[in-house]
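Engineer: Sequence and predicted model, in that order:
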Amino acid sequence: MNSQNTAPNPETSRAAPTFGVIIIGDEILSGKRADKHLPKVIELLGARGLTLSWAEYHGDSPERITAALKRAFASADVVFSCGGIGATPDDHTRQCAGRALGQPLALHPEAEALIRERMQDTAREQGVPYEPDRADNIHRLNMGVFPESARIIRNPYNKIPGFSCDGPGGGTVHFVPGFPVMAWPMIESVLDAHYSDFFQRHAHVEKSVILFGSMEATLTPLMETIEARHPGVKVFSLPSVDHPQWGRHIELGVKGEPQAVDAAYADLRSGLEPFGLQYGPELVRQV
């Protein structure tokens, strides 16, 4: 097994990868716990000029988890999988990763060393001797049993590592615990260590205008024209029927690099003139 924690640094000439997240746990789907990972992953990516393209939620079903991981490994995406990597009976993610890859599981030597270090720390904190052969301590080593190609992700909170694996289709999945206090620093470390070449050094911008008295279908041809004229700029339309300030309206705008957005937005405003619409405020945001 390799001891590095993620894929090699990407080349700067390539486009940023597609990022996805898989969130695992019956407690999320049952409502016992509210998911906090999705908004945080969006935040962590956004702070680096990156975007999340997709998200999936799955309960503690080995069949569904395995199927989701097979899709992720078969893609060319970078995926963060949150939850289910512990060693209790309802934790299936490590085993599912092995099945999805067609690889046996084995105790990662660096993970073993870190877990044993954690057990020694715990014994010292409790003022009791460290007993490496005690049954519960032996069981804890299961948290370091990963697919044979795994690379560890260090956990600054309690040293129990996560892991990363590459799939045959080019997809890379980074597995972190379900606990936010552990998962979020681990996700940050993966992004900063291995995907910094893709960070947007200059923030993207959104420019939009609030429109009254129109329908999206009417504006669609104009939106398509703007995107065709301005490659790299995305046009967006956000309708609302009960906004507390503006009531029924459409927020129509463009987003992308600042210079490209300025030109596309001017083109958009010119294209709106023949419609004779009533305008609300203009909005500018960094994204």
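Structural biologist: Received the coordinates, thanks. Source: prediction; values computed, not measured.

Engineer: Only C-alpha atoms from now on, for both contacts and neighbour counts.
Structural biologist: Fine.

Engineer: quick one: the strands in the protein?
Structural biologist: Along the chain, counting by DSSP state E, strands occupy 19-24, 52-58, 78-82, 105-107, 145-147, 151-153, 162-166, 172-176, 205-212, 234-243, 247-256, 278-286.

Engineer: With mean neighbour count and distance to Met186 as added columns, please give those strands in a markdown table.
Structural biologist: What follows is the strands of the chain, written out as a markdown table (neighbours: other C-alpha atoms under 10 Å; distance: least, C-alpha to C-alpha, whole Å):
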| stretch | mean neighbour count | distance to Met186 |
| --- | --- | --- |
| strand 19-24 | 23 | 14 |
| strand 52-58 | 15 | 17 |
| strand 78-82 | 26 | 10 |
| strand 105-107 | 17 | 20 |
| strand 145-147 | 26 | 17 |
| strand 151-153 | 25 | 7 |
| strand 162-166 | 25 | 8 |
| strand 172-176 | 27 | 7 |
| strand 205-212 | 20 | 28 |
| strand 234-243 | 15 | 31 |
| strand 247-256 | 21 | 29 |
| strand 278-286 | 13 | 26 |
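
Engineer: Turn those strands into TSV, including distance to Ala228.
Structural biologist: Formatted as TSV, the entries for those read as follows, by distance: least, C-alpha to C-alpha, whole Å:
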stretch	distance to Ala228
strand 19-24	25
strand 52-58	22
strand 78-82	28
strand 105-107	49
strand 145-147	45
strand 151-153	42
strand 162-166	36
strand 172-176	32
strand 205-212	18
strand 234-243	10
strand 247-256	13
strand 278-286	22
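
Engineer: and Ala264, which of those is closest to it?
Structural biologist: When these are compared by C-alpha to C-alpha, strand 247-256 sits nearest Ala264, at 7.0 Å.

Engineer: Now do the closest one: everything it contacts.
Structural biologist: If you take C-alpha atoms under 8 Å, 6 or more residues apart in numbering as the criterion, strand 247-256 is touched by 204-216, 232-243, 261, 264-265, 268.

Engineer: about what we covered before: could you point out which of the strands of the chain sits nearest Ser189?
Structural biologist: Of the strands of the chain, nearest to Ser189 by C-alpha to C-alpha is strand 151-153, at 8.4 Å.

Engineer: before we go on, here's another structure to hold up against the first:
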Amino acid sequence: MAFGAIIIGDEILSGRRQDRHLAKLIELLGARGLKLAWARYVGDDAARLLPVLRESFATGDVVFSFGGIGATPDDRTRQCAAAALDLPLALHPDAEAAIRARFGDDINEHRLQMGVFPAGCDIVPNPYNGIPGFSIREHYFVPGFPVMAWPMVEWVLDSLYLHLHHAEDYVERAIVVPDAYESALIDLMERLMHDYPDTTVFSLPTVASESQCRSIELGVKGPAVSVAAAMEAMCEGVSAVGYVWQERA
């Protein structure tokens, strides 16, 4: 089962706000032995958002969507999600109850709009202020505010996908090779990928600067036993080329 992310908002694309959701979602997944397969950024324009959601629903992946579920005219995620599934919008009774509990006598139709979701969806509880998000077809729609969105994502992962936590035999290990050139390590990398076909070898070079020397982070990811064997062969191969390596911190 793959996990994806859709991060929505003109303010992200214009630079008025810096996205923090992608790094946090990777962190939350990683802490549970899970990993992110893909991510997309899109603005609030319905003409662009609608096809993104249609494609996402067609994947069958578990997807977290951040932003655009408020009641202002520029928030179009709820409407586009409904249109992508050919569903009507309807005031969710549990969302209505939560909104009325939050605002009491200060309720109005604009606030109730925050509980208008695609028909047949479930709500995602919001521990910060009680205004829920919604879920449908294993897509989880949460606000753009990190203080609300991140606890809601954790609730989804721990309540609905606990059975997937640390279920996959997958690890990543790496070493750092200072003052190295990738060209001198390509033959080694190709040999490792041939000898350990169930793993993936990766190389992340660092460009030299005034404060940092040139280096390469060289690693392997995949099943734990295969990664351990591949890493042993990698370390021996790096030493054979004449480089000194160190464990990645």
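Structural biologist: All right, it came through fine. Treat the numbers as computed from the prediction; the structure is a model and nothing was measured.

Engineer: tm score of chain vs chain?
Structural biologist: After superposition, the two chains reach a TM-score (TM-score structural alignment, normalised by the length of the second structure) of 0.90; 248 aligned residues with a C-alpha RMSD of 2.3 Å.

Engineer: Of all the strands of the first structure, which one is nearest Tyr130 of the first structure?
Structural biologist: Where the strands of the first structure are weighed against each other on C-alpha to C-alpha, the nearest is strand 105-107, at 20.4 Å.

Engineer: counterpart of Pro132 of the second structure in the first structure?
Structural biologist: Taking TM-score structural alignment as the criterion, the aligned counterpart of Pro132 of the second structure in the first structure is Pro161.

Engineer: Its match and Phe146 touch, don't they?
Structural biologist: No. In this structure Pro161 of the first structure lies outside contact range of Phe146 using C-alpha atoms under 8 Å: 10.4 Å.

Engineer: Now Tyr140 of the second structure: closest residue in space, sequence neighbours ignored.
Structural biologist: Ranked by C-alpha to C-alpha, 6 or more residues apart in numbering and with sequence neighbours excluded, the top spatial neighbour of Tyr140 of the second structure is Phe64, at 4.9 Å.

Engineer: ok, that neighbour to Asp74 of the second structure distance?
Structural biologist: Distance from Phe64 of the second structure to Asp74 of the second structure, counting by C-alpha to C-alpha, to the nearest Å: 20 Å.

Engineer: just Ala180 of the second structure next, same as before
Structural biologist: Using C-alpha to C-alpha, one gets 50 Å for the distance from Ala180 of the second structure to Asp74 of the second structure.

Engineer: got it, and Ile26 of the second structure?
Structural biologist: Shown here: Ile26 of the second structure relative to Asp74 of the second structure, a distance of 28 Å by C-alpha to C-alpha.

Engineer: Quick one: the helices in the second structure, in order.
Structural biologist: 10-14, 21-30, 46-59, 77-84, 93-103, 109-112, 146-160, 186-195, 224-241 (DSSP state H).

Engineer: winner for burial among those helices?
Structural biologist: The densest packing among these, expressed as mean neighbour count by mean count of other C-alpha atoms under 10 Å, is seen in helix 77-84 with a mean of 22.

Engineer: And for the equivalent of Asp91 of the first structure over in the second structure, nearest residue in space, chain neighbours not counted?
Structural biologist: Taking TM-score structural alignment, the alignment pairs Asp91 of the first structure with Asp75 from the second structure. Nearest in space to Asp75 of the second structure, with sequence neighbours left out and distances taken as C-alpha to C-alpha, 6+ apart, is Gly68 at 4.3 Å.

Engineer: same thing with Arg248 of the second structure?
Structural biologist: In this structure, Arg248 of the second structure finds its nearest non-sequential neighbour in Ile175, 4.8 Å apart by C-alpha to C-alpha, 6+ apart.

Engineer: so what's that neighbour up against?
Structural biologist: Counting by C-alpha under 8 Å, 6+ apart, Ile175 of the second structure has contacts Glu217, Leu218, Gly219, Trp245, Gln246, Glu247, Arg248.

Engineer: Pull the distance from stretch 63-70 of the first structure to the chain's centre.
Structural biologist: Using C-alpha atoms, centre = their mean, to the nearest Å, the mean C-alpha position of stretch 63-70 of the first structure is found 17 Å from that of the whole chain.

Engineer: What are the contacting residues of that stretch?
Structural biologist: So stretch 63-70 of the first structure is contacted by Ile24, His58, Gly59, Thr93, Cys96, Ala97, Arg99, Ala100, Leu101, Val173 (C-alpha under 8 Å, 6+ apart).

Engineer: post-alignment, that stretch versus the second structure, mean distance?
Structural biologist: Averaged over the aligned pairs, stretch 63-70 of the first structure sits 0.9 Å from the second structure after superposition, using mean C-alpha distance after the TM-score superposition for the first structure.

Engineer: I would like the range of the second structure that aligns with that stretch, please.
Structural biologist: Under the alignment (TM-score structural alignment), stretch 63-70 of the first structure falls on residues 47-54 in the second structure.

Engineer: ok, now stretch 24-35 of the first structure?
Structural biologist: Following TM-score structural alignment, the aligned partner range for stretch 24-35 of the first structure in the second structure is 8-19.

Engineer: The matching stretch: end-to-end distance?
Structural biologist: Its start and end residues considered, stretch 8-19 of the second structure measures 10 Å (C-alpha to C-alpha).
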